[in-house]
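1. okay, sequence plus prediction incoming.
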Amino acid sequence: MSPLNVFLLVVMTISAILTILLILAHSGKGTGVSDMIASSMYNSAAGSGVWEKNLDRLTVITAVIFVACICIMALTFPLGTI
C-alpha cells in the first residue's frame, strides 16, 4: 500500500468519525444531543441558531471530505497512482 493510500485511509477514518458525531449532535424534533448539551446557548424555539448553522456546515464539510477520499481511493487503491 502506498503512502497516498495510507494518508487517505487516515483522513477517511477521521472524517467518518467526525461525520457520525456531528450527525448525532443535530437536533431532530427537540430531542437531539445538541439540545441536551447546549440548550442554554441558543433559544430552541427561535428555530435554527448560529450553533445549528455551524453544525450543518461542519457536517457537510466532513461528509464531502469523506466522499472525496472514497472516490480517490477507488481510483488509486491497488497501486497508489492513477
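-> That came through fine.

2. drop to CA atoms for contacts and neighbour counts, all remaining ones
-> Noted.

3. count of neighbours near residue 69?
-> A count of neighbours around residue 69, defined by other Cα atoms under 10 Å, yields 21.

4. which parts of stretch 62-80 are buried?
-> 62, 63, 65, 66, 69, 70, 72, 73, 77 (16 or more other Cα atoms under 10 Å).

5. check contacts around the second one.
-> The contact partners of residue 63, by Cα atoms under 8 Å, 6 or more residues apart in numbering, come to 15, 16, 19.

6. want to throw the buried residues of stretch 62-80 into CSV with secondary structure and distance to residue 11?
-> Formatted as CSV, these follow (DSSP: H, G, I helix; E, B strand; the rest coil; distance: Cα to Cα, whole Å):
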residue, secondary structure, distance to residue 11
62, helix, 10
63, helix, 12
65, helix, 8
66, helix, 8
69, helix, 7
70, helix, 10
72, helix, 12
73, helix, 11
77, coil, 15
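
7. put this next to the previous one:
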Amino acid sequence: MNQVALAFWSNFYDNIFDHPERPSKDVVDNDELLDQWVEEQAKKMEERTNKNAQGGKTSSAYDHEEVITFEQFDEGINEES
C-alpha cells in the first residue's frame, strides 16, 4: 500500500512541476494553496473543453498557410519500359 501511495504522490508532483503554468514554490509547499491551484487548473480545462464543444475555434493542420500532404505513389505506373 505504501508503494502505491508513493507512486501516486510522485506522479502528482511530477505533473505539477512539469505543468506549463507551474505554481511557485510557496504554493507547492502549502497543501491548501496547492489544492486551490489544482482546482483552478481543472476549472480552466473544463472551460476550454466546454468552449470547444460549443463551437469554439479549434486548431487544425489546415489552418496554417502551408500543409504537406502525402499521396500514395505506384512506381510501376510512371516507369517507361
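-> In hand now; what should we look at? Being a predicted model, the structure only gives us computed values, none of them experimental.

8. report the TM-score for the pair.
-> Once superposed, the chains reach a TM-score of 0.38 (TM-score structural alignment, normalised by the length of the second structure), with 43 aligned residues with a Cα RMSD of 3.2 Å.

9. ok, back up a step: between the buried residues of stretch 62-80 of the first structure, which sits nearest residue 54 of the first structure?
-> Ranked by distance to residue 54 of the first structure (Cα to Cα), the buried residues of stretch 62-80 of the first structure are led by residue 62 at 12.3 Å.

10. now do the contacts for the closest one.
-> 15, 16, 18, 19.

11. in the longest helix seen in the second structure, what's buried?
-> Longest helix in the second structure by number of residues (criterion: DSSP state H): helix 31-53. Buried residues in helix 31-53 of the second structure, counting neighbours by 16+ other Cα under 10 Å, are found at 34, 37.

12. re earlier: next step: the contacts of residue 63 of the first structure restricted to helices.
-> Among the contacts of residue 63 of the first structure, the ones falling in helices (DSSP H) are 15, 16, 19.

13. Throw these into CSV and include neighbour count and distance to residue 51 of the first structure, thanks.
-> Shown next, in CSV, are these (neighbours: other Cα atoms under 10 Å; distance: Cα to Cα, whole Å):
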residue, neighbour count, distance to residue 51 of the first structure
15, 21, 20
16, 17, 21
19, 21, 16
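
14. any chance of TSV for those, columns distance to residue 25 of the first structure?
-> Shown next, in TSV, are these (distance: Cα to Cα, whole Å):
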residue	distance to residue 25 of the first structure
15	15
16	14
19	10
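
15. all good on my end, thank you.
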